[in-house]
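Chemist: Structural data only, the sequence is not supplied:
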């Protein structure tokens, strides 16, 4: 089969399409003929070499999210999965390929009326958004800021918070056009990347969901209201300064807090059940799949160039 491998760290040109053996399922796995592959910020971080723990000596197939049809099952997997359309998390890689293997625990059946493209746009991102809001103990009437709202996690967070009765849904983004589109999805206040507005200062926030990270984390901690909670679900701009926690200590009497969130900490049955609910919400029109572009598998490097340029609104998908 054809697959994209990372031959060297750094620029998108380090990814090339090669022929590799078809995957064979382990005992608890299925093999999926991919119809859509999600391209995410973590893929770009791995490609740049900014995430440790990966061995590139023989090339790594990036990508962790696919949707398609089950073509083979391991001996511990019910054979009724054969021929079914599914969404799957493939682990630390393996997604940028015509076929991918995934543990059956990381597979969710797809409704007939949901496309594979919509599944990979929402399957991981909206599930992360749901549990990040829960991790923040977000409740109706509270004010929320989504930092880095133009990506798939940010868009899902905006929609879920608006549906959940947020008093204010503020977003940071890089252009007026992106702000307009985010307002259509439920945002009520649009700020620049630094968290400011030419029209008015929105004040403090009860909850901040941060997908960006980087050097500006301390400044956003200062935007928390008393008892405010900031949840980091990504770090596309890199790690915050080593002493960023001092901002919390200096505002001790405000009882502010900072936490990280990873979907890995949610029990598998719980996150799979929520993902199924998200797919049904999309079918009902309560959540929207926002796809920036659908590119061919051999255009993976172009997909990463678009991400590096910061020009993506929503999700890029690859079609093997």
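Modeler: Structure's in. What do you need? All values derive from a computational prediction rather than experimental measurement.

Chemist: contacts and neighbour counts: CA atoms only from here.
Modeler: Noted.

Chemist: For residue 8, which residues are in contact?
Modeler: Residues near residue 8 by C-alpha atoms under 8 Å, 6 or more residues apart in numbering: 14-15, 47, 56, 59.

Chemist: Narrow those residues to just the buried residues.
Modeler: 15, 47 (16 or more other C-alpha atoms under 10 Å).

Chemist: take the one below as the second:
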């Protein structure tokens, strides 16, 4: 089989497409013939050497990737053979192994893919959809909220727009260029603005006509987050889930709550994360919160996918598909 292998830390060029030995499932495990694997922004940071309390240094060589969708080809000892041939999606946890034509998963991590749901949508739901469900679990949206979403054309941003609409609230989408503004608007945003335009916050302020934002979902940080915070009403909520800008924020006002949504806060959730995965798949299946797979690459082009993601040339969820399947 083929897989992406990483032997050293560095830029996207360290991701190598190679032929490797076929995998075999162990006890309590299954072998998945991968038909879609998810790519995250954190993958690009880990590749370059980022570490944290949750993200330990990579043990090289390794194959990146933490979520896959496909068909079960083999089962290990103790696994019911009825799983063979099933369409499944699985989050591999903090383990690696997703960027490949085959992946090993624990049987208790599997979800059957709902009828009618594509592999790409399923893998986006199990990863980015799970994260969106976790964010919304911590920051429920009310019908009278005015919600501002940064990076609104990204995988998480699209799902948050849909969640705002589902709640009957008002969504304000910030995106990084005209095409992405159009994507956010197409997802149902009541207002969509290019945050790279000087004075975008004044444009929003005028359009709101005296109203103030009550909830901000921010995955960008830096200047855009500071300006978004300036639109937030006293008593409003600022919910952070990333710093894609790599710029610091300067806001500080005790009248407005600032919370970090991911990391230990999400991992420590009572009951674990599986219920969030089930929710995300259910929402995708019933059409109420459907991931946008906007950027799909061949597995062999994983390096290009990483580069485009970092350079913000992607939109929606980034997914890799084995070359033979394209």
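Modeler: Nice, thanks for sending it over. Predicted, not measured: the structure shown is a model, and the values here were computed from it.

Chemist: TM-score for the pair, please.
Modeler: The TM-score (TM-score structural alignment, normalised by the length of the first structure) is 0.86; 308 aligned residues with a C-alpha RMSD of 2.4 Å.

Chemist: Tell me where the stretch 101-250 of the first structure has strands.
Modeler: Applying DSSP state E, counting those that start in this stretch to the stretch 101-250 of the first structure gives strands spanning 107-109, 143-147, 168-172, 189-191, 205-210, 224-232.

Chemist: Just tell me which of these ends up closest to residue 180 of the first structure.
Modeler: For residue 180 of the first structure, the closest of the strands of the stretch 101-250 of the first structure is strand 189-191, at 8.4 Å, according to C-alpha to C-alpha.

Chemist: The second structure: matching residues for the closest one?
Modeler: With TM-score structural alignment applied, strand 189-191 of the first structure matches the range 191-193 in the second structure.

Chemist: how big's the offset between the matching stretch and the first structure?
Modeler: Comparing stretch 191-193 of the second structure with its match in the first structure after superposition yields a mean distance of 2.1 Å (mean C-alpha distance after the TM-score superposition for the first structure).

Chemist: Can you pull up the most central residue in the first structure?
Modeler: In the first structure, the centroid-proximal residue (C-alpha atoms, centre = their mean) is residue 125; its distance is 3.8 Å.

Chemist: can you tell me which residue in the second structure aligns to that one?
Modeler: Checking with TM-score structural alignment, residue 125 of the first structure has residue 128 as its match.

Chemist: How about its match, nearest residue that isn't a chain neighbour?
Modeler: residue 156 (6.1 Å; C-alpha to C-alpha, 6 or more residues apart in numbering).

Chemist: Return the residue of the first structure aligned against the one you found.
Modeler: Match for residue 156 of the second structure (TM-score structural alignment): residue 153.

Chemist: Does anything pack onto the top strand by length along the first structure? Which helices or strands?
Modeler: In terms of residue count, the longest strand belonging to the first structure (DSSP state E) is strand 29-39. With contacts taken as 3 or more C-alpha pairs under 8 Å, 6 or more residues apart in numbering; DSSP states H and E, strand 29-39 of the first structure sits against strand 65-73, strand 99-103, helix 116-122, strand 315-319.

Chemist: Show me which helix runs longest in the first structure.
Modeler: helix 268-283 (DSSP state H).

Chemist: which residues touch it?
Modeler: Residues from elsewhere that reach helix 268-283 of the first structure (C-alpha under 8 Å, 6+ apart): 105-111, 113-114, 119, 122-124, 126-127, 263, 287-289.

Chemist: Now which residue in the first structure aligns to residue 220 of the second structure?
Modeler: Using TM-score structural alignment, residue 220 of the second structure lines up with residue 212 in the first structure.
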